[in-house]
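J.: No sequence on hand, only this structure:
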């Protein structure tokens, strides 16, 4: 008489529960697939951030009221990729190494890599060498402050900055008269009384000018918080500024645009 116990294993396709070891392997496999999917998504986001649109966290009030502390802005990295350069009025993010920061601070490479990845996703403050400012002068422009009306002049034309200037601020408490070298930018914050910008580096190497090649991209959108979701419209403040090498001659002391015409700037206009 056959006394062997009957075989009780059931077909797995019938829905019988898996053994402990098999369940463990199945869970590990599921977590592995989820981890690979998450890694792939992270790599895709980082690549998108590196070449197309990058979020930046605004850490200070130097660009108020346009940008608030804690805003996550989206920087268009394609804006200046195809033979297009920054224009007056653009709000840009740039690497200030060599212009605003002469020597970048030393940091642990691993910590720097992790911080850079977090900053690239808008989860951490940008590097200490990254800045966001508004372009006021481009290569060849003569930028002066201030005219008799207390306004910034670009190529002899007074600029009405009231639309974006911080309420109560003057265009500049620091007088200056500069010509922007080709391939560089003169930039200023919208909160002039609370912004360290080109004016603060007039005596440094480079004279406060930012090389166009150091521009990361143009701030086109505010992405967070949701209540501030919007696109940054062009201010139009520089619409009537004449081309570099020309200056605006105005009647009387009004400093305005009325009764004006563009004529070649005289020699020695660098001031």
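T.: Nice, thanks for sending it over. Just so we're clear, the structure is a prediction, and the values are computed from it rather than from any experiment. Numbers count the residues shown, from 1 in each chain.
J.: going forward, measure contacts and count neighbours with C-alpha atoms only.
T.: Fine.
J.: Counting by contacts, list what whichever strand in the chain runs longest packs against.
T.: Counting residues, the longest strand in the chain under DSSP state E turns out to be strand 215-224. Counting contacts by 3 or more CA pairs under 8 Å, 6 or more residues apart in numbering; DSSP states H and E, strand 215-224 packs against strand 72-76, strand 91-95, strand 230-231.
J.: Beyond the last one, next helix or strand please.
T.: This means strand 230-231. strand 246-249 (DSSP states H and E).
J.: which strands and helices sit next to that following strand?
T.: So strand 246-249, by 3+ CA pairs under 8 Å, 6+ apart, packs with strand 261-264.
J.: Same question for the strand it packs on: list its buried residues.
T.: residue 262 (16 or more other CA atoms under 10 Å).
J.: now do stretch 242-250
T.: For stretch 242-250, by 16+ other CA under 10 Å, it's 242, 244, 246-250.
J.: so of the helices and strands packed on strand 215-224, which one's packed in deepest?
T.: strand 72-76 (a mean of 24; mean count of other CA atoms under 10 Å).
J.: Report the central residue of the protein.
T.: residue 93 (2.7 Å; CA atoms, centre = their mean).
J.: separation between that one and residue 193?
T.: According to CA to CA, to the nearest Å, residue 93 stands 20 Å off from residue 193.
J.: in which helix or strand would I find residue 56?
T.: Going by DSSP H and E, residue 56 is in strand 53-57.
J.: name the helices or strands packed onto that strand?
T.: strand 72-76, helix 109-120.
J.: circling back: show the contacting residues for the closest residue to the residue nearest to the centre of the chain other than its chain neighbours.
T.: Leaving aside its sequence neighbours, residue 93 sits nearest to residue 132 (CA to CA, 6 or more residues apart in numbering; 4.4 Å). Counting by CA atoms under 8 Å, 6 or more residues apart in numbering, residue 132 touches 63, 91-94, 189.
J.: and residue 40, helix, strand or coil?
T.: helix (DSSP: H, G, I helix; E, B strand; the rest coil).
J.: try this one side by side with the last:
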């Protein structure tokens, strides 16, 4: 009798199996594989899912890190760069071990001004031979990468940092009857930035700054090998504007000494153009 037929989940030959609407097959993927992704994790087809998620997370992390490094490199190349202060020639404005941020917009976008603190590459002979810090090969490689992208201050032996006293065409002399430096015939009061106890210069000088050059001095006047003492080197003691890497605008380390480095514009306010 028909009522005694056993119950079965096999479709009758007379009644085609209806399509499965809850989990449609993915385009180009067999239905059995598509359904396996919806069986609550059962079956061998679902087992690689955690692995795929892990690879996806690793890939996203790599993209984020790479993007951050590229962005850091662009910022360092176009906007700002960190530098480490290795000597006391700019004391007390900058101390040994300070980290300063330097604007790369100077001099390509913004002009160099009297009073700016600038980082520049050695015109030649200003610095002694550089002795890099001792590191393992791995440490050296890591330091090179971090310095390249701007995450570590540059420690190269061919950069100096000084204050601009004379720009192209300026006539700089020292010292007048009051012991002060004069720029274009006007005495400047440098008490706001030279190291307490220093004098503007213990040695006299009388220079006209050539076109495309700068006359620079350290704030620690009695302990700075600057334009006054490099006459016999390339440039005659002057710094080519093209050698300027940028203008220091902030001390960022140590945190207790973090401060903005403002141009002392009032010091040169009365100086006429040459």
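T.: Nice, I can see it. Bear in mind that the values here come from a model prediction, so they are computed numbers and not experimental data.
J.: quick one on the thing from earlier: mind putting the helices and strands packed on strand 53-57 of the first structure in TSV, distance to residue 264 of the first structure included?
T.: Converted to TSV, these look like this (distance: least, CA to CA, whole Å):
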stretch	distance to residue 264 of the first structure
strand 72-76	35
helix 109-120	45
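J.: and those, which is most packed in?
T.: strand 72-76 (a mean of 24).
J.: With the second structure overlaid, how far apart is it on average?
T.: Taken over the aligned residues, the distance from strand 72-76 of the first structure to the second structure averages 1.5 Å (mean CA distance after the TM-score superposition for the first structure).
J.: could you check the angle strand 215-224 makes with that strand?
T.: 140 degrees (axes from the mean of the first three to the mean of the last three CA atoms, to 10 degrees).
J.: So what touches strand 72-76 of the first structure?
T.: So strand 72-76 of the first structure is contacted by 52-58, 92-93, 122, 216-225 (CA under 8 Å, 6+ apart).
J.: That strand versus strand 91-95: what angle between them?
T.: Angle between the axes of strand 72-76 of the first structure and strand 91-95 is 80 degrees (criterion: the same axes, to 10 degrees).
J.: quick revisit: which of the contacts of residue 132 of the first structure sits closest to residue 118 of the first structure?
T.: Taking CA to CA as the measure, residue 118 of the first structure sits nearest to residue 93 out of the contacts of residue 132 of the first structure, at 16.9 Å.
J.: which one in the second structure is aligned with the closest one?
T.: Using TM-score structural alignment, the partner of residue 93 of the first structure in the second structure is residue 119.
J.: Repeat that for residue 232 of the first structure.
T.: Residue 232 of the first structure maps onto residue 261 in the second structure, by TM-score structural alignment.
J.: now swap in residue 185 of the first structure and tell me
T.: Using TM-score structural alignment, residue 185 of the first structure sits opposite residue 214 in the second structure.
J.: The helix or strand hosting that match: average distance to aligned residues in the first structure?
T.: Here residue 214 of the second structure, judged by DSSP H and E, is contained in strand 213-217. For strand 213-217 of the second structure, the mean deviation from the first structure after alignment is 0.4 Å (mean CA distance after the TM-score superposition for the first structure).
J.: angle of that strand against strand 117-121?
T.: Using the same axes, to 10 degrees: strand 213-217 of the second structure against strand 117-121 is 120 degrees.
J.: helices or strands next to strand 213-217 of the second structure in the packing?
T.: Checked by 3+ CA pairs under 8 Å, 6+ apart, strand 213-217 of the second structure has strand 159-166, strand 239-240 packed alongside it.
J.: Counterpart of the residue nearest to residue 93 of the first structure over in the second structure?
T.: In the second structure, residue 132 of the first structure lands on residue 161 (TM-score structural alignment).
J.: circling back: of the helices and strands packed on strand 215-224 of the first structure, which is nearest residue 201 of the first structure?
T.: Taking those one by one with CA to CA, strand 91-95 is closest: 14.8 Å.
J.: Checking residue 130 of the second structure next. Helix, strand or coil?
T.: Per three-state DSSP, residue 130 of the second structure ends up coil.
J.: how far away is it from residue 99 of the second structure?
T.: Using CA to CA, one obtains 19 Å as the distance from residue 130 of the second structure to residue 99 of the second structure.
J.: can you check residue 183 of the second structure too?
T.: In terms of CA to CA, residue 183 of the second structure sits 30 Å off from residue 99 of the second structure.
J.: returning to that earlier point: can you redo the helices and strands packed on strand 215-224 of the first structure as TSV with distance to residue 25 of the first structure?
T.: Output for those, formatted as TSV (distance: least, CA to CA, whole Å):
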stretch	distance to residue 25 of the first structure
strand 72-76	41
strand 91-95	48
strand 230-231	48
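J.: what's the closest of those strands to residue 168 of the first structure?
T.: strand 91-95 (20.8 Å).
J.: Next, the mean deviation of the closest one compared to the second structure.
T.: Strand 91-95 of the first structure sits 1.0 Å off on average (mean CA distance after the TM-score superposition for the first structure).
J.: and that strand, how far from the chain's centre?
T.: 4 Å (CA atoms, centre = their mean, to the nearest Å).
J.: Touching it from outside, list them.
T.: So strand 91-95 of the first structure is contacted by 75, 129-135, 214-219 (CA under 8 Å, 6+ apart).
J.: hmm, 7 Å instead?
T.: Strand 91-95 of the first structure is contacted by residues 129-135, 214-219 when judged by CA atoms under 7 Å, 6 or more residues apart in numbering.
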